[in-house]
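I'll drop the sequence and a predicted model, then ask my questions.
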Amino acid sequence: MRGDGTRLIATEDGHRVTPAELFFDLVFVYAITQVTALMAADPSGPRLLGAMVVLALLWWCWCCFSWLGNVVRADSGGLFSVLVAVMAAVFVVSLTVPEVYADRHGGLHAPLVFVLCYGTVRVLHLISYWIAGRGDAALIRTLRRTLVVSVLPPFALLLVGSALTGAAQVLVWFAAVLIDYAGIFLTGKSGWRIVSPVHFAERYALIVIIALGESIVAIGVGMADLPFSGPDLVAAVAGLLVSTSLWWVYFRHVTEAAEHALAAREGDERTRFARDAFTFLHLPLVAGIVLMALGLKQSLHQIADSHYPLSEPLHGLTAWALTGGVGLYLLAAAAILLRSTGRLPAVLAVGGLCSLAAGVLVALVPALLALVLLAVAVGALAVGYGRSARASGAAHAPAGAEPVEPVGPVDSVDPVGPVRRPTDPSGS
């Protein structure tokens, strides 16, 4: 495959994230923000499930091209044109998110637009992979199975659901997501390739950064157009400290362990690990951040709004989301470490379970106090886990693995990229 501007250009081991992929990720900043807004508009159990379904579908769009960008350069050849088309489709999907469950009349039917654009992304992904994988019989077989098992049946259900409203729409779409993910679990054991472990780990580290950034944005949005006061200052700093502690857990422990484990594996074993630790287990990690962002947004709004006394606690779903999102994040981080090292980090697992259960207590104490206590607790957990990991000598790398340079979200990006000779896109 030659770099003539139209063909796909294969990557090699050591390939790093490109500026084109960073640009691609910008669309998902807005998409994740829209999911938080979808929950905030109607903080209820059914809406929470519906928002998680939307997040799972958006996550699948992003994951498809994180895998493809690992075997084909995203900044050269025909893939960049595909990325631009996908960005347009995902951006339209993001625009429809606030109305995707609303029973409104007039204009375009938002659920149908959402489904058609989502289907376009999945089809473009499969076509691009098929072009890149010509000559790779195992990959072509996997692509066919994916189309039959994991793309067409869920897409049909999404189309059916787009004609429904309320709980029926949410349940049909939820079923489509379950079939899609189960299909990938069954068909994704072989055929796919991870050419560059460092690139793959960087891609997921960057999307975690994006999600954490959205949680910080939620703090500012919650305080928008309201007078700024001393309690607001305390609440904003406490919210930032919560996000910082979660960043510390992931980037000081989780991502390095996952990258070591990915680099230590080969062939289909590497494929299965990438599917489990990154594609599957990073979804609840990101979902936890989105839920926490909802809690932060509502907390800051309530603390800043003079109509609420400072003694007023959070209520309903938002009370649980504040700590429950942190709990889901910590449990996902513990699961990634377990899959990477074979050891369960008890501090993270216990902390995650306690955070999930703490939503009941949040509804009993003032919102500002709950936020400050959460910041203290999560900060102490991050420090305590770091010390326990060092004390036990847990480097989180598989036995005998060669050291791998830790992932860095900014300075690891090569804006130009080395000149590469054409290779087989399968990485073989």
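Thanks, I have it.

from here on, contacts and neighbour counts on C-alpha atoms
Noted.

In contact with Arg73, which residues?
Leu8, Ile9, Ala10, Thr11, Leu79 (CA atoms under 8 Å, 6 or more residues apart in numbering).

want to throw those residues into CSV with neighbour count and secondary structure?
Listed next are those as CSV, based on neighbours: other CA atoms under 10 Å; DSSP: H, G, I helix; E, B strand; the rest coil:
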residue, neighbour count, secondary structure
Leu8, 26, coil
Ile9, 27, coil
Ala10, 28, strand
Thr11, 24, coil
Leu79, 26, helix
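
Check those and tell me the two furthest apart.
Greatest spatial distance among the contacts of Arg73 (CA to CA): Thr11 and Leu79, at 12.1 Å.

can you list residues touching both of those two?
Between them, Thr11 and Leu79 share these contacting residues under CA under 8 Å, 6+ apart: Val72, Arg73.

got another, please set it beside the one above:
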Amino acid sequence: MAMAGRLPGQLLLRRENLGKASFLELFFDLAFIFALTRLSRALLDDPSLNGGFQALLMLAALWWVWFVTAWSADWFDPRAPLVVALLLWVMFGGLLMAAAVPTVFDGHAMVFAVAYVAIHLGRAAILIPGLRGHPLQLRSLRVAIWFAISGVLWVVGAAVAPAREVLWALALVMEYVLAWLRWPFPWLGRSTWPELRVNGTHLSERYQQIFIIALGELILIAGITYSGSGLDRDSTVAFALAFVTAVALARLYLVPAGGRLGGRIEAEGPPGSRLTLLAGYLHLVMIAGVLGTSVAMEMTIDDPGEDNTGQLAVGVIGPSLFLTARILLAAMVDGSRPWARLVGVPAIIVGGLATVGLPQLVASAVVAGVLLLIVLFDAMPRLWRFIRQARESHPADQRLAG
């Protein structure tokens, strides 16, 4: 890998065990679990279009904290004191943001915004001195300058409620676009792709871990809701559907290209940083889809017989977002376009529309059924290939059977 070596401040680029996440990185992910539970609560309280947009803004901000930190941590030895301080700083800031989520638009916007800005500027304050004399110091400086500029939008948005959503959305769009443009700044230029290169195996594993955490939030919230539901028959069926849905989403994420992302990033070389970034954007969409599905499942378990437009909306939009992003990721990784998934997105939408006016339990059953069918049709080519290979490897058995 490029730029290996020991840096000032004992920061070591490229760990010995490149494919494994450190204990501290996994510990850092705990903040994201808390954030997802708070986001699902906020969306549950207001499943309207405006509530969904607000939840998406907060999720995009929290995801950007996780993604930029995961990208930064990929370069350094997690045992180095500065990196330990960095991850703990970001984790604490993330917990503050998550704690403010349910009331961000009711009085605690400044806590959320200041914590977000402090995370990014604090990361720069830790890394820039530690990178003294190394070319990567300039990369961190560019990123810090742009986060300071976007930070103004975050703080002003927190102070001016009528313009909050607009200013925060503008800040997020700016940050996501600047990352794709490699953080250009006058007189400082822009980062090169080799400067942004990551270890594909490690970051791919981090994506899988954070997606599993999102699914874990779905199961956790479903279990908590079911535990308080009285454990009646309809709630039990709804809980079973939530479990089946989580299993289907996990299967659809991991197969066929879930484990190939790292290899593709490595094969691309420095340009693989583009793929890493696109994968980060698509994982945001997939996690948003899982979050919406989680809220729909919670509504169903809580009151299976109710006709709820909000439940139907998030219950259809959530899986559709996940499938769409997953299809795009598979197309980028290995060029595949699984027909079952392509048909599955409109099938979920049509199936959802067909359940308008019916109990929530019916809507959840339709979505779970479509997901299971996609998994089944997805697996059929592999199943037939396995059967054909088994027959070819046992010709004597075939003659006896004849």
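Arrived safely. Since the model is a prediction, treat every value here as computed from it, not as a measurement.

Dump the contacts of Arg73 of the first structure to CSV, plus distance to Leu369 of the first structure.
Below are these laid out as CSV (distance: CA to CA, whole Å):
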residue, distance to Leu369 of the first structure
Leu8, 54
Ile9, 54
Ala10, 53
Thr11, 51
Leu79, 50
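
Tell me the one of those nearest Val148 of the first structure?
The shortest distance between Val148 of the first structure and any of the contacts of Arg73 of the first structure, using CA to CA, involves Leu79 and amounts to 23.9 Å.

residues contacting the closest one?
Contact partners of Leu79 of the first structure, counting by CA under 8 Å, 6+ apart, are Arg7, Leu8, Val72, Arg73, Ser128.

got a list of what the residue positioned nearest the centre of the first structure touches?
With distances taken as CA atoms, centre = their mean, Val286 lies nearest the centre of the first structure, 4.2 Å away. Going by CA under 8 Å, 6+ apart, Val286 of the first structure touches Val208, Ala211, Tyr329.

could you dump the residues you listed to CSV with neighbour count and distance to Pro98 of the first structure?
Rendered in CSV, the data for the contacts of Val286 of the first structure read as follows (neighbours: other CA atoms under 10 Å; distance: CA to CA, whole Å):
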residue, neighbour count, distance to Pro98 of the first structure
Val208, 21, 23
Ala211, 23, 18
Tyr329, 31, 24
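
Filter the residues you listed by whether they're kept in the second structure.
For both residues aligned by TM-score structural alignment, their matches' CA atoms under 8 Å, a contact is called conserved when the aligned residues also meet in the second structure; among these this holds for Val208, Ala211, Tyr329.

What about those, which are in helices?
Members of those lying in helices (criterion: DSSP state H): Val208, Ala211, Tyr329.

Just give me the match in the second structure for the second one.
Going back to what we said before, that points to Ala211 of the first structure. Using TM-score structural alignment, the equivalent of Ala211 of the first structure in the second structure is Ala214.

if I read this right, that match contacts Val290, doesn't it?
Yes. Under the contact definition of CA atoms under 8 Å, Ala214 of the second structure touches Val290, with a separation of 6.7 Å.

sorry, back to before: wait, which of the ones in helices among the kept ones among the contacts of Val286 of the first structure is closest to Leu112 of the first structure?
Closest approach to Leu112 of the first structure among those (CA to CA): Ala211, at 26.4 Å.

Please report how far the closest one lies from Asp25 of the first structure.
Using CA to CA, to the nearest Å, we find Ala211 of the first structure at a distance of 11 Å from Asp25 of the first structure.
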